[in-house]
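# Take a look and give me a structure for this.
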Amino acid sequence: MSDTDSGYLTTHVLDTARGCPAADLCIELYRLEGERRTRLARLRTNADGRSDAPLLAGAEFRAGCYELIFQAGDYLAASGAPGGFLGDIPIRFTVDAPDEHYHVPLLLSPFGYSTYRGS
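Alright, predicted model coming up:
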């Protein structure tokens, strides 16, 4: 997609402890409207730690609150990471300009994580 297209949402996950993309990590996307929580997508990351297509785009990508759930615990256990400290990681964010690209990456290690709005 180009910058002239309507807005869309992407993500990727990097395993910072191993220094590689987090492949085959399950991610769910929800739209939050008051007490209502609607699942919009469920996917697994590809070999590059990304989805094969935007998680949400076009008319479906509208202003509001969203939540990404990264099933990090399952990924970390499968990769042989020590500890078992992290489980599911929820990241809630607000889209206020649905005509823009929102990129929400996750930088993951067995004992911590970080995120930011990327480009």
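# Every contact and neighbour count from this point should use C-alpha atoms.
Noted.
# Please work out how many residues are found near T10.
By other Cα atoms under 10 Å, the residues close to T10 number 19.
# Contacts only, for it.
51, 53-56, 101-104 (Cα atoms under 8 Å, 6 or more residues apart in numbering).
# among those residues, which are in strands?
Among the contacts of T10, DSSP state E puts 56, 101-103 in strands.
# Tell me the secondary structure of L76, please.
Secondary structure for L76, judged by DSSP: H, G, I helix; E, B strand; the rest coil, is helix.
# here's the other one to compare against:
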Amino acid sequence: MTTSTTASVSTHVLDTSVGRPARGVTVRIAARRGSSGDWQPLGGSATDADGRCKDLPALPEGTTRVRLDFEVEAYFGTAAQNQADAQQDAPANRDSGAGAFFPEVTVTFAVDPGEHYHVPLLLNPFGYSVYRGS
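Just a heads-up that it's a prediction; the model follows:
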């Protein structure tokens, strides 16, 4: 629940190499106060069939910075290939070699109290993009 003293965060992951949500990506969240405080791990979740994490832990009061850690290596190692194989319109060979070029993606951003931040990750084996969604 968002109050005047806390921000909230949501995310989802889309695999642009197959044009589908990325299922089974582990996402961890951490928070801190100020730009130089210690990171406080809050827990994590995994993306569902729609590529969304619907149960990320709430942010503590006074949070000003948030870090999302996406573990994508395992996704590209097995889950994404299984997903691609099951889709007739997906590329048969991603030419991804041994897996993802970026095995982990870390996104750090500033938050203001009372605001909601939706941070989508657009992912493929050789790159990624993030943005503040709505």
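# care to give me the TM-score?
For these two chains in superposition, a TM-score of 0.83 is obtained (TM-score structural alignment, normalised by the length of the first structure); 113 aligned residues with a Cα RMSD of 2.0 Å.
# Would you mind putting the ones in strands among the contacts of T10 of the first structure into CSV with distance to P110 of the first structure alongside?
As requested, those are exported to CSV (distance: Cα to Cα, whole Å):
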residue, distance to P110 of the first structure
L56, 28
H101, 29
Y102, 26
H103, 23
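# Now, of the contacts of T10 of the first structure, which are buried?
51, 54-56, 101-104 (16 or more other Cα atoms under 10 Å).
# At the geometric centre of the second structure, which residue sits there?
When Cα atoms, centre = their mean is applied to the second structure, the residue found nearest the centroid is F70 (4.9 Å).
# before we move on, the earlier item: of all pairs in the contacts of T10 of the first structure, which one is the farthest apart?
Greatest spatial distance among the contacts of T10 of the first structure (Cα to Cα): S51 and H101, at 14.8 Å.
# show me where the first structure has strands.
Under DSSP E, the first structure gives strands at 8-10, 13-15, 20-21, 26-33, 36-44, 56-57, 64-71, 88-95, 101-103, 106-109, 112-115.
# Please convert those to TSV, extending it with distance to P82 of the first structure.
TSV is the format used below for those (distance: least, Cα to Cα, whole Å):
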stretch	distance to P82 of the first structure
strand 8-10	29
strand 13-15	13
strand 20-21	17
strand 26-33	19
strand 36-44	22
strand 56-57	33
strand 64-71	16
strand 88-95	16
strand 101-103	29
strand 106-109	10
strand 112-115	12
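# between the ones you listed, which gets nearest to S79 of the first structure?
Closest among the strands of the first structure, using Cα to Cα: strand 13-15, at 10.0 Å.
# Name the residues of the longest helix seen in the second structure that are buried.
Using DSSP state H to define each element, the second structure has its longest helix at helix 80-86. Neighbour-count burial for helix 80-86 of the second structure, counted by 16+ other Cα under 10 Å, picks out 80-81, 83-84.
# likewise stretch 18-30 of the second structure?
Neighbour-count burial for stretch 18-30 of the second structure [16+ other Cα under 10 Å]: 18, 20-30.
# so which of the residues you listed would you say is closest to V9 of the second structure?
I29 (9.3 Å).
# who touches the counterpart of the closest one in the first structure in this structure?
In the first structure, the residue matched to I29 of the second structure (TM-score structural alignment) is L29. By Cα under 8 Å, 6+ apart, the contact set of L29 of the first structure is 39-42, 55, 66-69.
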